[in-house]
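Visitor: Using only what follows, build the 3D model:
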Amino acid sequence: MPAVVEMLGITKRFAGFTANDAINLVVEKGEIHALLGENGAGKSTLMNILFGLYQPDEGEIRIREQKVQITDPNMANQLGIGMVHQHFMLVDKFTVTENIVLGAEPRKGVKIDIKKAEQEVQDLSDRYGLKVDPRAKISEISVGMQQRVEILKTLYRGAEIIIFDEPTAVLTPQEINELLEIMHNLVAEGKSIIFITHKLKEIMMAADRCTIIRRGKYIDTVSIESTNVDELAAKMVGRHVTFEVQKTQAEPKQAVLEVNDVVVASNRGVDALKGLSLEVRAGEILGIAGIDGNGQSELIEAITGLRKIKSGSILLNGKQIQNRRPREIIESGVGHIPEDRHKRGLVLDYSIGENMVLQTYYKSPFAKAGVLRYNAIYEYARKLIQQFDVRTPSEFTEARALSGGNQQKGIIAREVDRNPDLLIAAQPTRGLDVGAIEFIHQKLIEQRDAGKAVLLLSLELDEILNVSDRIAVIYEGQIVGVVDPKETDHDELGLLMAGGGKERRGAQT
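Guide: Here you go, the predicted structure:
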């Protein structure tokens, strides 16, 4: 097949840091081409160059065998290139249609022809099996549907080459399967797709070929038919990666966290937690399994003081902490790796060094007489950056400039190093590559082995099964079963997660 994209010898530097070092990428017409690399390997930088957000320092780009200089995203659109960004660029208060046609609105005289726009969006949605309601507000639809709106934005502007930047990072397993089906539908229509990811199973399921880059350098391009997960992982991180979590048998002791019959309202005013009870003991990892939207977020917010509870109690080391201020709860011995690192984990305009002390900046040695001591802050940050392998040009770099995976590693470094009695890890490996996942799992198990209590919430069933010592299944705001990971499987967990087997509620321990 002819090449639709050729990126040859692409180099990009930022203040002495080389993000892309003479990288080659060739994408053929009608294929799904995966771009695989560790967090911070330079994947997004390379695609931002293709989309016109950055200009390369060296190298050339050919689109359909014609040399081009893509100076901005508008030019990329004119060349038939669209990009579905990892963090969606949508206006919450606008409808689906208003977001899709923004800047390219059909008009009737001087007015926007909204009826025509809605019909065009509906036709596109039907053609590609996207099933999007053109009149729905963005704030009222799921994350998976918001991603479909981003896809429709690119199609509306005539994209023939579509870049997906970590498209499954925030999706449920069902939404991931639906997205992969949509990608195959797009290719069947003659589109070409570049699929940025580090999820090896998805590459094996969806891609035709895969280009691997590591620390900004081109490593290889392979056919998916002739490779396997182990080979891809080794090429990505430069060493053999074990997919088995190595841990000894847990030896749990006293209860650290006790959640008793807690009722919590959602943002819509209905009860999201309906008398939920659970406990996490010192020296164990309790995994919470459940389909997204069954009360997991509200449970975390209730424990960490971000949401008031209506009734029930939450005890930490035997002392009630429900409805206290977040700082009080943090200082009583709670660490929190939030599920949304941008909204709850980082101040993106602060340096990564400043973000390392968000919980402790007012304490010695980071402050004296109310004045911050930046030498101490950045010395501490340098230690954590090295210890947790946070890939950043320096401790002074703004958090928003780091890759999503390295932002996450910064948060985990901060929370683990505080040595809390209870560590709440919500989606701790979302957006991380296999090498980083291996590292994070090791850190969670180290916390457990040090006698700490770990509450793990994840939508990845393999993660829950491999890391947890006990698994509590949440469904419609209640725990419907607590099982031993050595004595259960995906099928039983799936049944419980879907509301089957409710009689197991009495099995809670």
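Visitor: make it CA atoms for all contacts and neighbour counts henceforth
Guide: Noted.
Visitor: looking at the protein, which residue lies furthest from center?
Guide: residue 109 (43.4 Å; CA atoms, centre = their mean).
Visitor: residue ranges for the helices of the stretch 151-300 of the chain, please.
Guide: Using DSSP state H, counting those that start in this stretch, the helices assigned to the stretch 151-300 of the chain run over residues 173-188, 200-206, 229-237, 296-304.
Visitor: how about those in JSON lines, adding mean neighbour count?
Guide: Formatted as JSON lines, the helices of the stretch 151-300 of the chain follow (neighbours: other CA atoms under 10 Å):
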{"stretch": "helix 173-188", "mean neighbour count": "17"}
{"stretch": "helix 200-206", "mean neighbour count": "17"}
{"stretch": "helix 229-237", "mean neighbour count": "19"}
{"stretch": "helix 296-304", "mean neighbour count": "22"}
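Visitor: need those in a markdown table with distance to residue 268, can you?
Guide: Listed next are those as a markdown table, based on distance: least, CA to CA, whole Å:
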| stretch | distance to residue 268 |
| --- | --- |
| helix 173-188 | 23 |
| helix 200-206 | 34 |
| helix 229-237 | 43 |
| helix 296-304 | 12 |
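Visitor: Does residue 65 touch residue 26 like I think?
Guide: No: between residue 65 and residue 26 there is no contact under CA atoms under 8 Å: 10.8 Å.
Visitor: please give me the structure for this one as well, since I'd like to look at both together:
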Amino acid sequence: MEEYVIEMLNIRKEFSGFVANDNITLQLKKGEIHALLGENGAGKSTLMNVLFGLYQPEAGEIKVKGESVNITDPNVANDLGIGMVHQHFMLVDTFTVTENIILGKETSKGGVIDIKTAEEEVRKISERYGLAVDPQAKISDISVGMQQRVEILKTLYRGAEILIFDEPTAVLTPQEIKELIQILKTLINEGKSIILITHKLKEIMEVCDRVTVIRKGKGIGTVNVSETNPTDLASLMVGREVTFKTEKTEAKPTSDVLLINDLVVKDSRGVEAVRGLNLNVRAGEIVGIAGVDGNGQSELIEAITGLRKADKGSIKLNNKEILNLPPRKITESGLAHIPQDRHKHGLVLNYSVGENMVLQTYYQKPFSRSGIMNFKQIFDKARSLISEFDVRTPSEFTPARALSGGNQQKAIIGREVDRNPDILIAAQPTRGLDVGAIEFIHQRLIDQRDNGKAVLLISFELEEIMNVSDRIAVIYEGEIVAVVDPKETTEQELGLLMAGSKRQEAGEETNV
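Guide: Here you go, the predicted model:
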């Protein structure tokens, strides 16, 4: 019989009567990448948090290399050679890479932390696995992709042989995803075993050996990746056939809703991130912005929504100047915003789901009268939106932080779409969502368009931009360098434009 390095047998986990894992079995072979696939809120992260010792199961057995174990906390997991790279990184921004890695496992000389020896050890591990991390860099100064590598280093520094990755590509750019996949392959070649939680079927097909599917807390089965395909996996995950191509009629745009002229916005270092940008979005259309991360997208969104002061230019919403107005004034002018960072700008995590549903409208009737909150109205509204947008939550009173990332996103989208805005700014709206939820969100964006509203979609997923947009504006070094029709371009041409090629050059290269 083939030895499994991890066996989770009939695991059951409940939260106040809500069954998150209903007798699930998962078995990991040595030297394999094993995908754990399921919808948002299906119980994937809960199952892995049980394995890592963050939760204790109500029933079931865990075996490591054939021996039954009781993993009471993450320290026990670490001692058993199990490490976890969480979806939301657990790093201290003001610490260096090395300080974060050794935190809780410091070595000292003469009563003083031996940082130099630790830095050398971190450097050796980084080079061995091709992680290319500077041990002396401060976390606040490095990219999201590099921060993830620090989390990987942290597990390797503690001697992990079994690594759990929770949605590792949810916050990465396409280039960083390619680099991560190479890192995963290197880890396997070095004798590690990996459990990969992901929604992205392409990644499963590219890098995984087997996949275990769970749906609504129940195990559906385990299949060999070589014997399946994305369509079958999507059906197993969602329980119905999923359409990968978004069906939509031809757009019928009318007048400008959003008009941006000569916009200049500086980043936090005082460098111009948006440089004389011009863009328009009309009622009845979806305009997608395609670009490599770091070309001014974040600063552009923040300037439009009032989260960052612009230095020059004009932003008009329905012919009224909104440049540098307070965010509330801008939202009251008819703008809604699905932020790219749902934790920083989208939710108050310690508030209930219901309270989060009225963050933009809590001071208005019927939710408030003479400064007094009407919680019955607030939670009645929340129940309606939870049902309409399929937010998987035990109740409207559940804290937002207890929801899966995808269900947090659906709550934000429900809140913003329900306000019936003239323009919806959707920044990475499907980041971290499963295929069923992506299909649902794309349809909501198209519904907004078909109801005569304007939609500005910012996404690093070229497939999403091509699939949903009626026009695509390519951003490069803070400027719109081309506007193309998705029906008349290719992902290759878009990629070249995003890298700075002019339209004619890009077209010539795609025809070679």
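Visitor: ok, residue 65 and residue 26 of the first structure, which is more surrounded?
Guide: Comparing residue 65 of the first structure with residue 26 by other CA atoms under 10 Å, the one with more neighbours is residue 26, at 16 against 12.
Visitor: Check which helix or strand that one maps to.
Guide: strand 17-28 (DSSP states H and E).
Visitor: which secondary structure elements does that strand contact?
Guide: If you count contacts as 3 or more CA pairs under 8 Å, 6 or more residues apart in numbering; DSSP states H and E, strand 17-28 of the first structure packs onto strand 3-14, helix 43-50, strand 192-197, strand 217-223.
Visitor: Out of the ones you listed, which is the most enclosed?
Guide: Compared across those, strand 192-197 shows the largest average neighbour count, a mean of 25 (mean count of other CA atoms under 10 Å).
Visitor: Just the residues contacting that one, thanks.
Guide: Contacts to strand 192-197 of the first structure, defined as CA atoms under 8 Å, 6 or more residues apart in numbering, come from residues 4, 27-37, 43-44, 160-167, 183, 186-187, 203, 207.
Visitor: now that strand against strand 3-14, angle please.
Guide: Inter-element angle recorded for strand 192-197 of the first structure and strand 3-14: 40 degrees (by axes from the mean of the first three to the mean of the last three CA atoms, to 10 degrees).
Visitor: Superposed on the second structure, what's the mean shift for strand 192-197 of the first structure?
Guide: Between strand 192-197 of the first structure and the aligned residues of the second structure, the post-superposition mean distance stands at 0.4 Å (mean CA distance after the TM-score superposition for the first structure).
Visitor: How far away from the center of its chain is that strand?
Guide: 17 Å (CA atoms, centre = their mean, to the nearest Å).
Visitor: if we can go back for a sec, how about the helices and strands packed on strand 17-28 of the first structure, which one is nearest residue 400 of the first structure?
Guide: Set against residue 400 of the first structure and scored by CA to CA, these come closest in helix 43-50, at 13.2 Å.
Visitor: circling back: C-terminal to the strand holding residue 26 of the first structure, which secondary structure element comes first?
Guide: Next along from strand 17-28 of the first structure, by DSSP H and E: strand 32-36.
Visitor: average offset between that next one and the second structure?
Guide: Mean deviation for strand 32-36 of the first structure: 0.3 Å (mean CA distance after the TM-score superposition for the first structure).
Visitor: which part of the second structure lines up with that strand?
Guide: Taken onto the second structure by TM-score structural alignment, strand 32-36 of the first structure occupies residues 33-37 there.
Visitor: so how far is residue 103 of the first structure from the residue farthest from the centre of the first structure?
Guide: Remark: distance between residue 109 of the first structure and residue 103 of the first structure (CA to CA, to the nearest Å) = 16 Å.
Visitor: can you check residue 77 of the first structure too?
Guide: 12 Å.
Visitor: These two: which has the busier surroundings?
Guide: Between residue 77 of the first structure and residue 103, counted using other CA under 10 Å, residue 77 has the larger neighbour count: 20 against 8.
Visitor: and that one, how far is that from residue 155 of the first structure?
Guide: Taken as CA to CA, the span from residue 77 of the first structure to residue 155 of the first structure is 10 Å.
Visitor: can you check residue 96 of the first structure too?
Guide: Relative to residue 155 of the first structure, residue 96 of the first structure is positioned 14 Å away (CA to CA).
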